[in-house]
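Peer 1: based on what follows, work out the 3D shape:
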Amino acid sequence: MTARLKNTVALVTGASSGIGEATARSLAAEGAVVAVLGRRHGRLEALADRVRADGGTAFVVAADITDRQQAAAAVESVAAEFGRLDTVVNNAGVMGVGQAVDSPLEEWDRMLEVNVRGLLHVTHAALPHLLRAAQDSPRGVADLVNISSTGGRVARPGTAVYNLTKFGVNGFTEALRQEVGHRRVRVSVVEPGTVDTELSTHLRDGVRQAVERQIGNVELLRPEDVADAVSYIVTRDRRVAVNEILVRAAEQTW
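Peer 2: Prediction:
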């Protein structure tokens, strides 16, 4: 495989499992130096070891992106270590499901903190570096990819606040695309449907079982399927901007 991202640096948030882990490995396979960011240091180190065993370069950054200072410091540490930042994948996210009347406010707050504020913290810190990279990269382009969800397009009972966060991510992505696209920073959104990750294991008892029944007859997407979409976006020639990819499991109807 041609190393289409050689001499570039990528940062992936929520990289300790699932889509983030698969995306980091995919970008490393394309030749990018990959900075893996998350809260679970041990898992990040294990991922970095796998990337290195495959011949890639990985840099571990343990941080909580819901903390503005930690998020900014994480981004700056990557740029300082490698002198640039070409690709950012905002993947970190949490999902809470359940009727609004029964939902704990703490669950709503957590979704807002991670899915919205965390993404904003990383994006704000990364944008100056992406703008610079777009000017001096041999590829002539930089990329910001936000991982949203089908929940950012279709609202359903029981997912109101999750919908709020993901519809917000979609709107933010589109507005930012229009702001910086002319400066060769491509801003894109990937909206996965049901994916076989840890996300559903964090749901409350009762809610989790209901979700498992709903998706029981669906062959779930694998994290690698979403990572493929991200890699496709960021490996296009600079003349091509893939603004949005919606990818559902084949049997998913919602």
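Peer 1: going by C-alpha atoms from here, please, whenever you check contacts or count neighbours.
Peer 2: Fine.
Peer 1: for the protein, which segments are assigned as helices?
Peer 2: 18-29, 41-53, 68-82, 105-111, 119-136, 160-180, 207-214, 223-234 (DSSP state H).
Peer 1: would a markdown table of those with distance to Val97 and mean neighbour count be doable?
Peer 2: As requested, those are exported to a markdown table (distance: least, Cα to Cα, whole Å; neighbours: other Cα atoms under 10 Å):
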| stretch | distance to Val97 | mean neighbour count |
| --- | --- | --- |
| helix 18-29 | 19 | 25 |
| helix 41-53 | 26 | 17 |
| helix 68-82 | 26 | 18 |
| helix 105-111 | 9 | 15 |
| helix 119-136 | 20 | 20 |
| helix 160-180 | 7 | 18 |
| helix 207-214 | 7 | 14 |
| helix 223-234 | 21 | 20 |
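Peer 1: out of those, the one nearest Val60 is which?
Peer 2: Nearest to Val60, of all the helices of the chain, is helix 41-53, at 6.2 Å by Cα to Cα.
Peer 1: distance to Arg153 added to the helices of the chain, as a markdown table?
Peer 2: Listed next are the helices of the chain as a markdown table, based on distance: least, Cα to Cα, whole Å:
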| stretch | distance to Arg153 |
| --- | --- |
| helix 18-29 | 19 |
| helix 41-53 | 31 |
| helix 68-82 | 27 |
| helix 105-111 | 17 |
| helix 119-136 | 18 |
| helix 160-180 | 7 |
| helix 207-214 | 19 |
| helix 223-234 | 17 |
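Peer 1: can you tell me the centre-most residue of this protein?
Peer 2: Residue closest to the mean C-alpha point of the chain, counted by Cα atoms, centre = their mean, is Asn91 at 1.8 Å.
Peer 1: let me see the contact set for that residue.
Peer 2: Going by Cα atoms under 8 Å, 6 or more residues apart in numbering, Asn91 touches 12-15, 19-20, 146-148.
Peer 1: mind checking which of these are in strands?
Peer 2: Judged by DSSP state E, the subset of the contacts of Asn91 located in strands is 12-13, 146-147.
Peer 1: list the contacts of stretch 142-153.
Peer 2: With contact meaning Cα under 8 Å, 6+ apart, stretch 142-153 is reached by 86-92, 130-131, 133-134, 159, 162-170, 173, 184-193, 230, 234, 246, 248, 254.
Peer 1: following up with a second sequence; could you model it the same way so I can compare the two?
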Amino acid sequence: MTVKTGRTDKTVLITGASSGIGEATARRLAASGHRVVLGARRTDRIAAIAKEIQAGGGTAGHHELDVTSLESMGSFVQAAHETYGRVDVLVNNAGVMPLSMLEALRVDEWNRMIDVNIRGVLHGIAAVLPLMRAQRAGHIVNIASVSGLRVDPTAAVYSATKFAVRAISEGLRQESRDLRVTVVSPGMTRSELADGITDTDVRAAVGGLMDIAIPAAAIGEAINYAVSQPLDVDVNEIVIRPTAQG
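Peer 2: Below is the predicted model:
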């Protein structure tokens, strides 16, 4: 029996790569020998991370990215393709989580979550899918959340966006035979995600739970596992949370 091992030096694009899970994933995959391209709005930050990866012997590039803009996503993907000649993996990681009770009517924050967490994922898929189809190979890793498996007070809209990510991912998986699709659903993870919570009471409550949070590197390790599997093995879903999380 022949095992389709695939490339061990893949070109991996990572959105939301300026901190947290995105940064940790970039560092882990670069350490595994992959070429990583970091995308985010904070260009100074992704440039610094890419420089550190290069100094450690890895291959890394960076490009300004606003996932809510299809044009920006297209430029991000095109730049990586022009530099490396192919796009093997896209990690749709960019996300926001301004939790609040629905009765607070923070409609702008609801729309921001829809734009980043759902449209951002769709924009990523739209930008890479033609290239991956032409290559007859590719891997899209979408970062969801355990909030995509359950709904809690203050998280109704956030959960809705993460349920959507899982639905989009499953639909894409079923439509594909050459493309691998992985959903990674983190639990409490140390990152800047909670910094976007503007409701002071909710932010304090979330902050009180962070003592059990796992490092972002744990999620990067899970993504590395999925990416490193043979081409004929598709790790569809990984749920990873702190042991102490209920």
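Peer 1: let me see the TM-score of these two.
Peer 2: Remark: TM-score between the superposed chains equals 0.94 [TM-score structural alignment, normalised by the length of the second structure]; 240 aligned residues with a Cα RMSD of 1.3 Å.
Peer 1: residue in the second structure matching the residue nearest to the centre of the first structure?
Peer 2: Here Asn91 of the first structure is matched to Asn93 in the second structure, going by TM-score structural alignment.
Peer 1: ok, now Asp228 of the first structure?
Peer 2: Under the alignment defined by TM-score structural alignment, Asp228 of the first structure is paired with Glu221 of the second structure.
Peer 1: and the gap between the spatially closest residue to its match that is not a sequence neighbour and Ile140 of the second structure?
Peer 2: Using Cα to Cα, 6 or more residues apart in numbering and skipping the chain neighbours, the partner closest in space to Glu221 of the second structure is Arg28 (6.8 Å). Separation of Arg28 of the second structure from Ile140 of the second structure (Cα to Cα, to the nearest Å): 17 Å.
Peer 1: contacting residues for the residue nearest to Val122 of the first structure when sequence neighbours are not counted?
Peer 2: With Cα to Cα, 6+ apart as the criterion, Val122 of the first structure has its nearest non-adjacent residue at 5.7 Å, and that residue is Ala71. Shown in contact with Ala71 of the first structure (Cα under 8 Å, 6+ apart): 63-65, 118, 121-122, 125.
Peer 1: lining up those with the second structure, which overlap?
Peer 2: Here is what carries over to the second structure from the contacts of Ala71 of the first structure, by both residues aligned by TM-score structural alignment, their matches' Cα atoms under 8 Å: 63-65, 121-122, 125.
Peer 1: okay, the residues you listed in TSV with distance to Glu179 of the first structure next?
Peer 2: Compiled in TSV, those are given as follows (distance: Cα to Cα, whole Å):
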residue	distance to Glu179 of the first structure
Ala63	28
Asp64	27
Ile65	24
His121	18
Val122	17
Ala125	16
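Peer 1: packing partners of the longest strand seen in the first structure?
Peer 2: Looking across the first structure with DSSP E, the single longest strand is strand 185-192. Secondary-structure packing of strand 185-192 of the first structure (3 or more Cα pairs under 8 Å, 6 or more residues apart in numbering; DSSP states H and E): helix 119-136, strand 142-147, helix 160-180, helix 223-234, strand 244-247.
Peer 1: what range in the second structure does the second one sit on?
Peer 2: Right, strand 142-147 of the first structure. Taken onto the second structure by TM-score structural alignment, strand 142-147 of the first structure occupies residues 138-143 there.
Peer 1: average distance between the matching stretch and the first structure?
Peer 2: In the superposition with the first structure, the average deviation recorded for stretch 138-143 of the second structure is 0.8 Å (mean Cα distance after the TM-score superposition for the first structure).
Peer 1: swap in stretch 158-175 of the second structure?
Peer 2: Per aligned residue, stretch 158-175 of the second structure averages 0.4 Å (mean Cα distance after the TM-score superposition for the first structure).
Peer 1: what's next to that stretch, contact-wise?
Peer 2: 97-99, 110, 113-114, 117-118, 121, 142-145, 147-151, 179-183.
Peer 1: again, 6 Å this time
Peer 2: By Cα atoms under 6 Å, 6 or more residues apart in numbering, the list of residues contacting stretch 158-175 of the second structure from outside reads 118, 144, 147-148, 151, 181.
Peer 1: just send these back as JSON lines, with distance to Ala55 of the second structure too.
Peer 2: Below are these laid out as JSON lines (distance: Cα to Cα, whole Å):
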{"residue": "Ile118", "distance to Ala55 of the second structure": "35"}
{"residue": "Ala144", "distance to Ala55 of the second structure": "31"}
{"residue": "Ser147", "distance to Ala55 of the second structure": "37"}
{"residue": "Gly148", "distance to Ala55 of the second structure": "37"}
{"residue": "Val151", "distance to Ala55 of the second structure": "43"}
{"residue": "Val181", "distance to Ala55 of the second structure": "31"}
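Peer 1: show me which pair in the residues you listed is furthest apart.
Peer 2: Val151 and Val181 (23.9 Å).
Peer 1: looking at the two, which is more packed in?
Peer 2: Higher neighbour count among Val151 of the second structure and Val181: Val181, with 25 against 15, using other Cα atoms under 10 Å.
Peer 1: from the contacts of Asn91 of the first structure, pick the one nearest Asp49 of the first structure.
Peer 2: Within those, the smallest distance to Asp49 of the first structure is 13.2 Å, found for Ala15 (Cα to Cα).
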